[in-house]
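Asker: please find the sequence and the predicted model below.
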Amino acid sequence: MQRKTVSRSARIVVTEKLICSARPTAVLELGAGDFSFESVRCQLSGTRWTKADFSPPGDVLCDFNRPDIHLPFADASFDMVIVTELLEHLLWPHLLLRECHRILRGRGCLIVSVPNCVSLSYRLAWVFGRVPSCAAAGNLPAPLGMTSYRSADGGTVAGHVIDFNLARLKALLVQEKFTPMCVRGNGLYWHRQWLPAWALPARLASNLIVKAVRVGGDV
């Protein structure tokens, strides 16, 4: 599977700060094939870090996009689950979050990020009659759709199928028994960083980054 290279963007920097602030001891990173948090793993010495994705590399291979999803981990196995730039690829993102709730301990931490379909740049694109680059496009081939990955046979898979704004993302988290605690944005990004994270409200940022805690039980 050909994966996109992920640079050390503002989204990653903001997410790393949220991860480090929680001081986790056992982390599961879902959709980890790009190794986007390599540097923060080095900072958290002693933390057990497990990487899962639908294709190599990774510690565990798992198909997240299925209605009968079951992550191959016991209940209460982790105190942090990281799900960045993954939910928008899934037909049933709520079912993946349900599994995250199961494998988290007590008030474990969930870190989520998604493209923001009502970001400032997206709003301008819609006004001028253009479909933004990260809007849901299924598995359309380039240049009709730019959100999928290229499979080994030359086809396209795992394109964006759901668009999120902050309200939808928070409602989804609450539905699956997570309390959003901290909302951040990555500023304005389109091919390059136009505005830093601090210069734009999260609701207008290119990507939404949320730190939430698990609700229910003392497991």
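Answerer: Cool, got the structure. Numbering: from 1, shown residues only.

Asker: drop to CA atoms for contacts and neighbour counts, all remaining ones
Answerer: Will do.

Asker: what's the end-to-end length of stretch 172-184?
Answerer: Stretch 172-184 has an end-to-end distance of 17 Å (C-alpha to C-alpha, to the nearest Å).

Asker: ignore the last one, stretch 30-45
Answerer: OK, stretch 30-45 end separation, C-alpha to C-alpha: 20 Å.

Asker: go on, stretch 62-72?
Answerer: Start-to-end, stretch 62-72 (C-alpha to C-alpha) is 8 Å.

Asker: quick one: secondary structure of V174?
Answerer: Put simply, V174 is helix when judged by DSSP: H, G, I helix; E, B strand; the rest coil.

Asker: what ranges do the strands span in the protein?
Answerer: For the chain, the strands defined by DSSP state E cover 26-30, 48-53, 60-61, 78-84, 104-115, 149-150, 156-157, 178-185, 188-189, 193-195, 207-214.

Asker: presented hereafter is structure B, for comparison with structure A:
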Amino acid sequence: MLTVDYERLGAQRGDRVLDLGCGAGRHAFESARRGCVTVASDRDPDELRSVTDMFAAMDDTGEIASQSAQRLAHAVVADATSLPYADASFDRIIAAEVLEHIVDDERAIAELARVLRPGGTIAVTVPAPAAERVCWALSGDYHAPKVPDGHVRIYSSGELRAKLAAAGLYVSDSHGAHGLHTPYWWLRCLVGPRNDSHPLVRAYHRLLVWDITAAPPLTRTLDRLLSAVLPKSTVLYAYKASARTNAASGAELVGDSHAS
């Protein structure tokens, strides 16, 4: 289940892509499938071991076009506030559902801006404020400090845009995502976020799995409608200005590749 729209991100074959806070690797795998040189980064080495195994399996089955999985796609343990990469290392960056976990999010955003090349694009996703406020109100166990590495903030509608702009990243597009998941998380918070065995939670989870695997028109349409009015996630696409553009004209760079 992808949150980021790769067409809006402008990712093309051969692009260098960083998936920061990759978790189980969903966006990193899609980047590799598209022929991007992909780095999956996360603080959790256990997550990255499974991501590395999947990269190897994808290479073995020919799912990614590379002479070796290590050359096209690899995983690196990294701290978002001190990235082990040189300036302007990446053409595209994905930071999906990660910044809400980081206490010093401004430093992490500055690091993302540093390693993004001029003219490159970044997709940042965070929990949408309306849906997230209900989750926090329903359950103290949903967020930090009760949950280790849990959510430490709720981004207001303009806060993330302002923080990206302060780092030299200019938002060119945005949309909501995963509206069908909003009631699911409200339900989980209501019965207890760790109560995976609750019959209503299990039933709703089966619905979401069916939606992801079968993509039936009914649930896909419902998800689009809910994503427009009550999304679970907000997705922002931003660019880093290059020598031949500025904040006023930079939206056209979303489809640009390998410029410097």
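Answerer: Ah, there it is. Just so we're clear, the structure is a prediction, and the values are computed from it rather than from any experiment.

Asker: what's the TM-score here?
Answerer: The TM-score (TM-score structural alignment, normalised by the length of structure 1) is 0.71; 182 aligned residues with a C-alpha RMSD of 2.9 Å.

Asker: in space, what's closest to the residue nearest to the spatial centre of structure 1 - neighbours in sequence excluded?
Answerer: Nearest to the mean C-alpha position of structure 1, by C-alpha atoms, centre = their mean, lies T84 at 1.8 Å. Leaving aside its chain neighbours, T84 of structure 1 sits nearest to S113 (4.5 Å; criterion: C-alpha to C-alpha, 6 or more residues apart in numbering).

Asker: what's the match for the one you found in structure 2?
Answerer: The equivalent of S113 of structure 1 in structure 2 is T125 (alignment by TM-score structural alignment).

Asker: tell me how many other residues crowd its match.
Answerer: Neighbour count for T125 of structure 2, taken as other C-alpha atoms under 10 Å: 24.

Asker: so who does the residue mapped onto V76 of structure 2 from structure 1 touch?
Answerer: Aligned by TM-score structural alignment, V76 of structure 2 pairs with V60 of structure 1. V60 of structure 1 makes contacts with 50-53, as judged by C-alpha atoms under 8 Å, 6 or more residues apart in numbering.

Asker: if you set the cut-off to 7 Å instead, what comes out?
Answerer: Each residue near V60 of structure 1 by C-alpha atoms under 7 Å, 6 or more residues apart in numbering is listed here: 51-53.

Asker: also Y189 of structure 1?
Answerer: Under the criterion of C-alpha under 7 Å, 6+ apart, the neighbours of Y189 of structure 1 are S206.

Asker: can you check the one 10 residues further on too?
Answerer: Shown here is A199 of structure 1, whose contacts under the criterion C-alpha under 7 Å, 6+ apart are G187.

Asker: separation between it and L96 of structure 1?
Answerer: Per C-alpha to C-alpha, A199 of structure 1 is found 32 Å from L96 of structure 1.

Asker: what of L173 of structure 1?
Answerer: Taking C-alpha to C-alpha, one finds L173 of structure 1 at 11 Å from L96 of structure 1.

Asker: neighbour count: those two, which is higher?
Answerer: Neighbour totals were compared for L173 of structure 1 and L96, and L96 leads with 24 against 21 (other C-alpha under 10 Å).

Asker: which residue in structure 2 lines up with the more buried one?
Answerer: Per TM-score structural alignment, L96 of structure 1 is aligned with A108.

Asker: swap in L172 of structure 1?
Answerer: Checking with TM-score structural alignment, L172 of structure 1 has K163 as its match.
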